[in-house]
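A.B. asks: what shape does this take:
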Amino acid sequence: MKTLQKGDKKLINAWAFYDWANSVYSLVIATAVFPIYYESVTSGNNDVVQFLGTDFNNSSLLSYSLSFSFLIVAFMSPILSGIADYTGNKKRFMQFFCYLGSLSVMSLYFFTGPDTLWIGILGTVLASIGFWGSIVFYNSYLPEIAFPEQHDRVSAKGFMYGYTGSLILLVFNLTMVMKPEWFGIVDSSLPARISFLSVGIWWVGFAQVTFYHLPNNVFHKKPEKDFIFKGLRELKGVTKSINKQTDLKQFLTAFFLYSIGVQTVILLAGIFGKKELGIGTSKLIIIILLINIVAIFGAYVFSRISEKIGNIKTLKLTIAIWCLICLAAYLLDAKNQYIDIQFYALGGTIGMVLGAIQSLSRSTYSKLLPVTEDHATYFSFFDVTEKIAIVVGTFIFGFVASITNSMRNSFFILAIFFLLGYLVLSFMKKKKGV
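C.D. replies: A predicted model of the protein is given here:
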């Protein structure tokens, strides 16, 4: 096979295609079909389920499981990234997590109710670890397959592919779930379970395009036998390097603060709409589709804006919009006769800045990196920052909602985190290309 050179359009498209492959997990499994299916098959016995000999609220158990998976990834990814960078075997690590995630998603087909709850929880945890674990190594390829001036467009292209691909599969899966008779399906649980199979097959199948073209061991490293200790030494060196680089530390601090808001809104906006505002399930699904359609254009538009005014200014613009979104959510009133239209408008606005802030965060961090061969290790810190932000954000959201008895107040708190992220970015010194 001919080795594709850095900046080659075919190589860039192959890299971005992994977003097409894996984004079906985040939309179908993490957001749309699986949470609804999980609630439906575990809602008996007053929403109480038993796991490992202990009684849990069904929603709380799912939340705990996801938080546990994030902590596992946050702990593992820096260590494994250091080893991957030292050995030059980054693609193999990415493949391992891809296969772990896709097979775990497919195992959810066998989760049929409380009797097989262990399959549902174990599959959820391993699928999450597989997804987020592979993302670390995927993101770290960006500086190796594209030049700095291409990073914004390339990063945006990945998210655009991801939103498009996941939207196609979600529409198919939702059609099967809502109209099972069209497919000759009688068992009410079967459409959702087939959806889980389709996600795993889609993920592992389309990922082969990426794996075929992505290079391995770009810097031609020849590791010694004690690669684990040498990998840990690699991690230690990158940690010291980040501590010395003010711009990287400032950006990671800002990224942590606004990611608390972004990731929490993504994960809990649906619950807010259903429980706090009384939005029906069918309307929530329409909003999910709307967000993903608009996000495709948002990623494209803001990547072009960043080329005109720079990454930091564009990020500050998106953060300001996110802050307004949270304040608007705080002001929403379930009794308003136009609440459905207002929530649709809020969803459309979220979509416009969702793809933008995700793609720009990735490309901005990539541009701030020093000249290095340790891209996976550097990006593991980016990933860990996001994972800790998710754990902190979801905890704060739930805690504020529980003590104030209103999720609207939680959105007000999230607006403060966006404001803090904006302020930290404002203190960053101007840097060429960023």
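A.B. asks: all contacts plus neighbour counts: C-alpha atoms, from now on.
C.D. replies: Will do.
A.B. asks: how many neighbours does Tyr109 have?
C.D. replies: Tyr109: 21 surrounding residues under other Cα atoms under 10 Å.
A.B. asks: what's the closest non-adjacent residue to it?
C.D. replies: Counting by Cα to Cα, 6 or more residues apart in numbering, Tyr109 lies nearest to Arg193, which is 4.5 Å off, once chain neighbours are set aside.
A.B. asks: now Ile350
C.D. replies: Distance criterion Cα to Cα, 6+ apart; nearest residue to Ile350, sequence neighbours excluded, is Ile291 at 6.5 Å.
A.B. asks: picking that back up, quick check, the residue nearest to Tyr109 in contact with Leu108.
C.D. replies: Yes. Using Cα atoms under 8 Å, Arg193 makes contact with Leu108 at a distance of 6.9 Å.
A.B. asks: circling back to that earlier point, name the helix or strand for the residue nearest to Tyr109, please.
C.D. replies: helix 190-213 (DSSP states H and E).
A.B. asks: report all helices and strands that that helix contacts.
C.D. replies: Using 3 or more Cα pairs under 8 Å, 6 or more residues apart in numbering; DSSP states H and E as the contact test, the elements touching helix 190-213 are helix 9-24, helix 33-41, helix 90-107, helix 151-178.
A.B. asks: what residues does the first one touch?
C.D. replies: It refers to helix 9-24. 4-5, 131, 138, 141, 145-146, 154-155, 157-159, 161-167, 169-170, 199, 202-207, 209-210, 213-214 (Cα atoms under 8 Å, 6 or more residues apart in numbering).
A.B. asks: I have a second one here; can you model it like the first so I can compare?
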Amino acid sequence: MGADTVGATAEEGVAERRREQRGWYVYDWACSVYSTSVLTVFLGPYLTSVAKAAADADGFVHPLGIPVRAGSFFAYSVSASVILSIFVMPLAGALADRTGRKKPLLGTAAYVGAAATAGMFFLSGDRYLLGGLLLIVANASLAVSMVLYNSFLPQIAEPEERDAVSSRGWAFGYAAGALVLVLNLVLYSAHDSFGLSEAAAVRICLASAGVWWGAFTLVPLRRLRDRRVAAHEDAAPVGSGWRQLMTTLRDMRRHPLTLAFLLAYLVYNDGVQTVISQASIYGSEELGLEQTTLIVAVLLVQLLAVAGALGMGRLARVYGAKRTILGSLVAWTLTIGAGYFLPAGAPVWFFVLAAGIGIVLGGTQALSRSLFSHLVPQGKEAEYFSAYEMSDRGMSWLGPLIFGLTYQLTGSYRDAIVSLVVFFVLGFLLLARVPVRRAVQAAGNPVPDRI
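C.D. replies: Below you'll find the predicted structure:
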């Protein structure tokens, strides 16, 4: 084969990789609107109001006969969705690695989640149980889809590209979230002009996130391609998923440094995910802020998170991903600690808090994903990323549970929000102890110059 032919083949390979990367970014663009508009902004306050409408004289609802304070129902529903995810995600990851058919699995998870989100249009009156069910289905579907989505990263990006590619994916997601929030803000603020009630405007905003998610998922399903697997890997029946999960967990014991990183990530990301899902509840119920104020605050988070993800990606090229993440955890600790002291009815200080969160949010998530991609043995991407996603969304049940229990016991959202500081402090201590260069070598991967 001549040099020109080899050069042309290499260029074609690079072009194909870039094409897949662009398609990969679009799934963040598609699904992040759910995380932003539904989980972070509208559903928490709205589902809480629906639960309060169904509550008894003491302020409790009784799902399955269990007395639950109406103000804790949303947090408990988030925890329930995450617990369900724990059982489903490893099966999806094992099945994807066995069959090599990540795209059909990604599409199934995405469209189940999008349909559940669109169904939130029918959440009205005192239908708090319907809201909890749709939240559980949508959240679990998102978690499964992210296992499959993240597992493409080592296949579509070279080791030295992954920090940048992962950061761009997060930036796309935050940009989409910001765009849709602007549209939501227009609809919600001028709902009277459109002949809508406030509740109807919220339900349209919720449902539109599902439509957006489903529509833009078509792009990655066209651009990404499945990789063939060896015949012996494809031989096991689908019913062996749980046995494959146990095999994956045993295999991960051979990589204790990868497990050490996952433990650290599990802890600090639990805090991150809880802040994302409960911040609007804190703003509306404890600080007495209007829904419009909350939308603007989250919009500010989205815009700054785009810059933060890209900026921290550049910092990682200079200082390494681990050091940059550690710095972000210090910022998280200070920001959430300061949130305890925010005065009620003061939007400006809530905006300051939102700015602090936005600057570190995207970078913490993007760099954690790219760092983990270096710790995955080749051929185990989906299985290992199912464990990662369990740490990301699947194990992030403890934070919402503690948040909900703290409020149920104290009746104070201030106590609930400050309880999350421990996740960032402990996560910092655990991550600081992980020798990431040795971890990359132990996984059998090339070590980047900066990590």
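A.B. asks: any idea what the TM-score comes out to?
C.D. replies: Remark: TM-score between the superposed chains equals 0.90 [TM-score structural alignment, normalised by the length of structure 1]; 427 aligned residues with a Cα RMSD of 2.6 Å.
A.B. asks: ok, of the contacts of helix 9-24 of structure 1, which come out buried?
C.D. replies: Burial by neighbour count, judged by 16 or more other Cα atoms under 10 Å, picks out 131, 138, 141, 145-146, 154-155, 157-159, 161-167, 169-170, 199, 202-204, 206-207, 209-210, 213-214 from those.
A.B. asks: picking up where we left off before, which residues in structure 2 does the helix or strand harbouring the residue nearest to Ile350 of structure 1 align to?
C.D. replies: Here Ile291 of structure 1 sits within helix 281-309, counting by DSSP H and E. Helix 281-309 of structure 1 corresponds to residues 291-319 of structure 2 when matched by TM-score structural alignment.
A.B. asks: ok, average deviation of that stretch from structure 1?
C.D. replies: With mean Cα distance after the TM-score superposition for structure 1, stretch 291-319 of structure 2 departs from structure 1 by a mean of 1.0 Å once superposed.
A.B. asks: related to what we said a few turns ago, the residue nearest to Ile350 of structure 1: neighbour count?
C.D. replies: Neighbour number of Ile291 of structure 1 under other Cα under 10 Å is 25.
A.B. asks: need the contact list for it.
C.D. replies: 347-352.
A.B. asks: can we see that at 6 Å?
C.D. replies: 347-348, 351 (Cα atoms under 6 Å, 6 or more residues apart in numbering).
A.B. asks: how near is Lys222 of structure 1 to Glu144 of structure 1?
C.D. replies: 18 Å (Cα to Cα, to the nearest Å).
A.B. asks: quick one: which of the two has more around it?
C.D. replies: Glu144 (18 against 10).
A.B. asks: trace that one over to structure 2, please.
C.D. replies: By TM-score structural alignment, Glu144 of structure 1 lines up with Gln155.
A.B. asks: Gly421 of structure 1 contacts Ala254, doesn't it?
C.D. replies: Yes. Here Gly421 of structure 1 reaches Ala254: they are 4.4 Å apart, a contact under Cα atoms under 6 Å.
A.B. asks: give me the more crowded residue out of the two.
C.D. replies: Legend: neighbour count by other Cα under 10 Å for Gly421 of structure 1 and Ala254, higher for Gly421 (27 against 22).
A.B. asks: so what's the residue mapped onto Leu95 of structure 2 from structure 1 up against?
C.D. replies: Mapped onto structure 1 by TM-score structural alignment, Leu95 of structure 2 lines up with Ile83. By Cα under 6 Å, 6+ apart, the contact set of Ile83 of structure 1 is Gly231.
A.B. asks: figure out the helix or strand that Ile83 of structure 1 lives in.
C.D. replies: helix 58-87.
A.B. asks: average distance between that helix and structure 2?
C.D. replies: Looks like 1.8 Å for helix 58-87 of structure 1 (mean Cα distance after the TM-score superposition for structure 1).
A.B. asks: list the buried residues in that helix.
C.D. replies: 58-59, 61-62, 65-74, 77-87.
A.B. asks: which residues in the stretch 301-450 of structure 2 form helices?
C.D. replies: For the stretch 301-450 of structure 2, the helices defined by DSSP state H, counting those that start in this stretch occupy 321-339, 347-373, 381-389, 398-410, 413-418, 421-432, 436-442.
A.B. asks: redo those helices as JSON lines? Include distance to Ala260 of structure 2.
C.D. replies: Formatted as JSON lines, the helices of the stretch 301-450 of structure 2 follow (distance: least, Cα to Cα, whole Å):
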{"stretch": "helix 321-339", "distance to Ala260 of structure 2": "13"}
{"stretch": "helix 347-373", "distance to Ala260 of structure 2": "11"}
{"stretch": "helix 381-389", "distance to Ala260 of structure 2": "12"}
{"stretch": "helix 398-410", "distance to Ala260 of structure 2": "19"}
{"stretch": "helix 413-418", "distance to Ala260 of structure 2": "26"}
{"stretch": "helix 421-432", "distance to Ala260 of structure 2": "8"}
{"stretch": "helix 436-442", "distance to Ala260 of structure 2": "9"}
